[in-house]
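> Below is the sequence, then the predicted model.
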Amino acid sequence: MILRIKMFFRKEHSERGAALMIVLSIVTVLSILVMQFFHKAVIERNLANNLRNRFSAELLAESAVNITKLQMTLWAKAKGQLSSMAGGANIPIDVSAPFCSQFPELMSTSLLRMIFSEGGKEAAEKLAAEIKAKKEEERGESGKEEIKIGDVDVGGSLFGIGAFDKEKAEKFLKFEGDFAGVCSDESSKFNINMFASMDPSKPVLSGLNAYDSAKQLLVKILLSRRYRGLFPDGEREASEIVRNIADYVDKNSEINEIGGVTRGNEDSLYTGVKWGYGAKNTKLISLSELNLIAGVDDKWLMPLLADGDAITIYGSDKINVCTASDDIVSALILDYANSSPSIPDIKE
């Protein structure tokens, strides 16, 4: 009798233990499934948000480009009339440069939102006064007319936002995010692609040919006051980098030194596992391709590209000194002075 009772209790405890293990296993599996589902949902939500933000940024960028193009078109049609009006009002406006490059602050939706918000008129007029003061300081001029934005005048009825209907403007601005249009004169920069159309071995009666002169100018730009500290070895390092850039773009396959001297095949700079390719020997399609060139380093390339007013891949082999930055103009003067025997050697 006692033996049967002991066996009964053993059987009951065994069944309870098995049931507990089954329940724990089910809970564990369900917990894992729930966590996996939650993790997957979070990932998909983040992917969806990233895709939405990407698409939104693309549309905002496209809108900025379209509005800037529209403004440039209107500016081209109106600049003759504006020139005479601005001259009579003694307002410092240069009609040779697009309006968007002279007053980039006015190509921003954040400014438009501020103008059409409560109290926006006063804030916008304050900004307009700051813009005018900045332009006068740059040009050393003093305008007599007050610049207003709001009702709106900019220099006595030249550029009005008052022409916009407030209700329509608010409807237009009813979207998330902001964009700002920025334009610049590409002919005011050094065109890297000019090396593709130049002959490194072209003979000249005296001095340097156009190919070597362009390289010397680019060296001067890289060693300008703004970027000089980025090249520890100074002119030697900058000259080697410029030589590699020119060789990568020009049509021949030789390493070209100053004076028409060649030194082996330019593809020898791109041997080994790190490279796996040779010189392009044609025009670049993006400034980011400069990263493919031997000797090019982000430590100086990123600041150069961030400033955006030194080099380009568009335009011709000429530089518009009227719209070029101070560093470009300084480099042009130094290059001309150093290449002219009649002018004493000068340094910046």
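Looks like it arrived, so ask away. Remember, it's a predicted structure, so these values are computed and weren't measured experimentally.
> going forward, measure contacts between C-alpha atoms and count neighbours the same way
Will do.
> Let me know the secondary structure of K283.
Secondary structure of K283, reduced to three states by DSSP: H, G, I helix; E, B strand; the rest coil: coil.
> Against that first model, consider the following:
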Amino acid sequence: MKFRKRKKNERGVALMLVLSAITVITVAGIEFAYNTNVNYHLARNHLDRLKASYLAKSAFHFGLLELKYDRVFRQIVEQQNLGSLLGASAQLPLCKQFPLSTGLLRAVFLGGGGLGEGADTEDATASAEEPSLETGGEDFPKVTSLSDEQSAADFLSFEGDFDIDCADESNKLNLNVFAKLKASAGSSSSLGTSQGISEYDLHKQILTSFLQKPEYELLFEDSEIPPVEIVRNIADWTDENRDINEYGGSTGGAESSLYERNSRKYKVKNTSFTTIDEVYQVEGVNEKWFEPLKSNFTIYGDGKINICSVDEGLVQGIIKTFVETTPGVPPVRLADEEVMTRLVSSIQDACSAGSAGDALVAEVTDAFWGALSVDQEVAGNVDAESAKAKESFKNLITATGRYYTLISTGQVADVIVRVKAVVDVKESSPDKWPLLYWKVY
């Protein structure tokens, strides 16, 4: 009996050992499989991110190529006087007229639509079967030749997609313009405003007029600092002196007093902004109003505004500020909607005429001045003060872009990498274009 009992106990112990071993091995196997799977996906995502980053960089270089040929295009337009044939489109950079997107190329030449790896196959099939409205019911590939399709297939024989978007910084309001100006009343300037408002105050007025647009009123409803003081603080942050500069050249004490009362004290820079996000350090600038309007501001350029590329609201603000603050301008009723429409239309029509470069600036100025003087005898007889005012407006605007922001995107599977860069295209060769800003995110 004792032998049988001992044998049963030994069998129970053996069973427990076997079950324990199986449990440990199973847990270890599951843990190993889990860790292997995690490491695989991490490595795969890292590989996809690396591929996507190179695609984004490739898109950036394609953007540089478009900017290079944009310079050639504009030279041809100006030399051959082709602007009248192209109209308003002559003012758009090539990277805006012909946006580069491999997804779009796949849709046109291969019918792929730029679908990622994670796209639904059924949706892809349905999209391919739907007729295109623009081609009269024919699929995209049918509008291209076989040779074009083969060339596109060879070019697009890589995993992922990329695209490039560009923005001309001269279409925006320059916050660094105050660093180059003197904050004194009646200071002489390239705008010829020595007998009236200074160029420093003129740019403050334009920026204030933009922020005070009725559609932006809700953005400042909780702000303790009104737009006019915010603009003053932005100008004081970048100008060379250390005083709070009011309109007309008067001062209101040391500008450092605005920042010493904060728990986190820092000095006023008194020079140009290095990045656009640095503006958040200025007293009165907060995320609620600045972030939605951020795309309207720049820190690059000389402060001249590309009048043919900005929106109508900003054109109206520039007209209003210029007419109200510049001596020698013929009196007009800006409150009259018909008058303002006439002035804006004169600029838009001149921009659509198709000139380029300095010729376009001169044409826009003449058209605007003609619209101002339509009810005045000075339309054909401009005195010295009016001539100075006309030259003032001419020096306020530009028709040539020099600084461009390029935002390139690379995508592989679900991984997206973007590159934001700012380049100065003053020189003729892209090899000599300085890179002013570079961010990968």
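Good, I have the coordinates. Keep in mind that this is a model prediction, so the values were computed, not measured.
> counting contacts, what elements does the helix or strand containing C95 of the second structure pack onto?
Here C95 of the second structure sits within helix 94-97, counting by DSSP states H and E. Counting contacts by 3 or more C-alpha pairs under 8 Å, 6 or more residues apart in numbering; DSSP states H and E, helix 94-97 of the second structure packs against helix 2-80, strand 161-168.
> Follow the chain on from that helix and name the next helix or strand.
Next element after helix 94-97 of the second structure (DSSP H and E): helix 102-105.
> After that next one, which helix or strand is next?
Using DSSP H and E, the helix or strand that follows helix 102-105 of the second structure towards the C-terminus is helix 121-129.
> hmm, who's touching the next helix-or-strand element following that following helix?
Using DSSP H and E, the helix or strand that directly follows helix 121-129 of the second structure along the chain is helix 146-155. The contact list for helix 146-155 of the second structure (C-alpha atoms under 8 Å, 6 or more residues apart in numbering) reads 105-106, 109-110, 141.
> so can I have CSV of those residues showing neighbour count and distance to W369 of the second structure?
Supplementary listing: those in CSV, determined by neighbours: other C-alpha atoms under 10 Å; distance: C-alpha to C-alpha, whole Å:
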residue, neighbour count, distance to W369 of the second structure
L105, 20, 45
R106, 21, 49
F109, 23, 49
L110, 22, 52
P141, 17, 51
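> tell me which element D327 of the first structure is part of?
Secondary structure (DSSP H and E) places D327 of the first structure in helix 326-338.
> related to what we said a few turns ago, so which of the helices and strands packed on helix 94-97 of the second structure comes closest to L94 of the second structure?
In terms of C-alpha to C-alpha, the element of these nearest to L94 of the second structure is helix 2-80, at 5.5 Å.
> Counting by contacts, list what the helix or strand just after that closest one packs against.
Going down the chain from helix 2-80 of the second structure, the next helix or strand is helix 83-86, by DSSP H and E. Of the remaining helices and strands, none touches helix 83-86 of the second structure by 3+ C-alpha pairs under 8 Å, 6+ apart.
> deepest of the helices and strands packed on helix 94-97 of the second structure, which one?
strand 161-168 (a mean of 23; mean count of other C-alpha atoms under 10 Å).
> after superposition, how close is whatever helix or strand comes next after that one to the first structure?
Using DSSP H and E, the helix or strand that follows strand 161-168 of the second structure in sequence is strand 173-174. Its matched residues in the first structure lie on average 1.8 Å from strand 173-174 of the second structure after superposition (mean C-alpha distance after the TM-score superposition for the first structure).
> Read off where strand 173-174 of the second structure ends up in the first structure.
Using TM-score structural alignment, strand 173-174 of the second structure corresponds to residues 190-191 of the first structure.
> ok, L304 of the first structure to E289 of the first structure distance?
As judged by C-alpha to C-alpha, to the nearest Å, L304 of the first structure and E289 of the first structure stand 14 Å apart.
> Next: K174 of the first structure.
Distance from K174 of the first structure to E289 of the first structure, by C-alpha to C-alpha: 38 Å.
> same deal with T282 of the first structure?
The value you get for T282 of the first structure to E289 of the first structure, if C-alpha to C-alpha is used, is 12 Å.
> what does T323 of the first structure give?
For T323 of the first structure, the distance to E289 of the first structure - C-alpha to C-alpha - is 26 Å.
> check which helix or strand covers A238 of the first structure.
helix 235-249.
> Next, the buried residues of that helix.
238-249 (16 or more other C-alpha atoms under 10 Å).
> What lines up with I397 of the second structure in the first structure?
Checking TM-score structural alignment: I397 of the second structure goes with nothing.
> shouldn't I397 of the second structure be in contact with C308?
No - between I397 of the second structure and C308 there is no contact under C-alpha atoms under 8 Å: 9.1 Å.
> Same drill for those two, tell me which one is more crowded.
Legend: neighbour count by other C-alpha atoms under 10 Å for I397 of the second structure and C308, higher for C308 (25 against 20).
> Quick check: nearest residue in space to that one, chain neighbours excluded?
Spatial nearest neighbour of C308 of the second structure, chain neighbours left out: C351 (5.6 Å); criterion: C-alpha to C-alpha, 6 or more residues apart in numbering.
> count of residues packed around that neighbour?
The number of residues near C351 of the second structure, taken as other C-alpha under 10 Å, comes to 27.
> quick one, the helix or strand harbouring it and helix 312-325 angle?
According to DSSP H and E, C351 of the second structure maps onto helix 337-352. Between the axes of helix 337-352 of the second structure and helix 312-325, defined by axes from the mean of the first three to the mean of the last three C-alpha atoms, to 10 degrees, the angle is 110 degrees.
> Which residues belonging to helix 337-352 of the second structure are considered buried?
So, applying 16+ other C-alpha under 10 Å, buried residues of helix 337-352 of the second structure: 340, 343-352.
> likewise stretch 101-108 of the second structure?
Here stretch 101-108 of the second structure shows 101-108 as buried, counting by 16+ other C-alpha under 10 Å.
> Distance to E221 of the second structure added to these, as CSV?
As requested, those are exported to CSV (distance: C-alpha to C-alpha, whole Å):
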residue, distance to E221 of the second structure
S101, 40
T102, 44
G103, 42
L104, 42
L105, 46
R106, 47
A107, 46
V108, 48
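> Max pairwise distance over those: which two?
Between any two of those, the greatest separation by C-alpha to C-alpha is 10.8 Å, found for S101 and V108.
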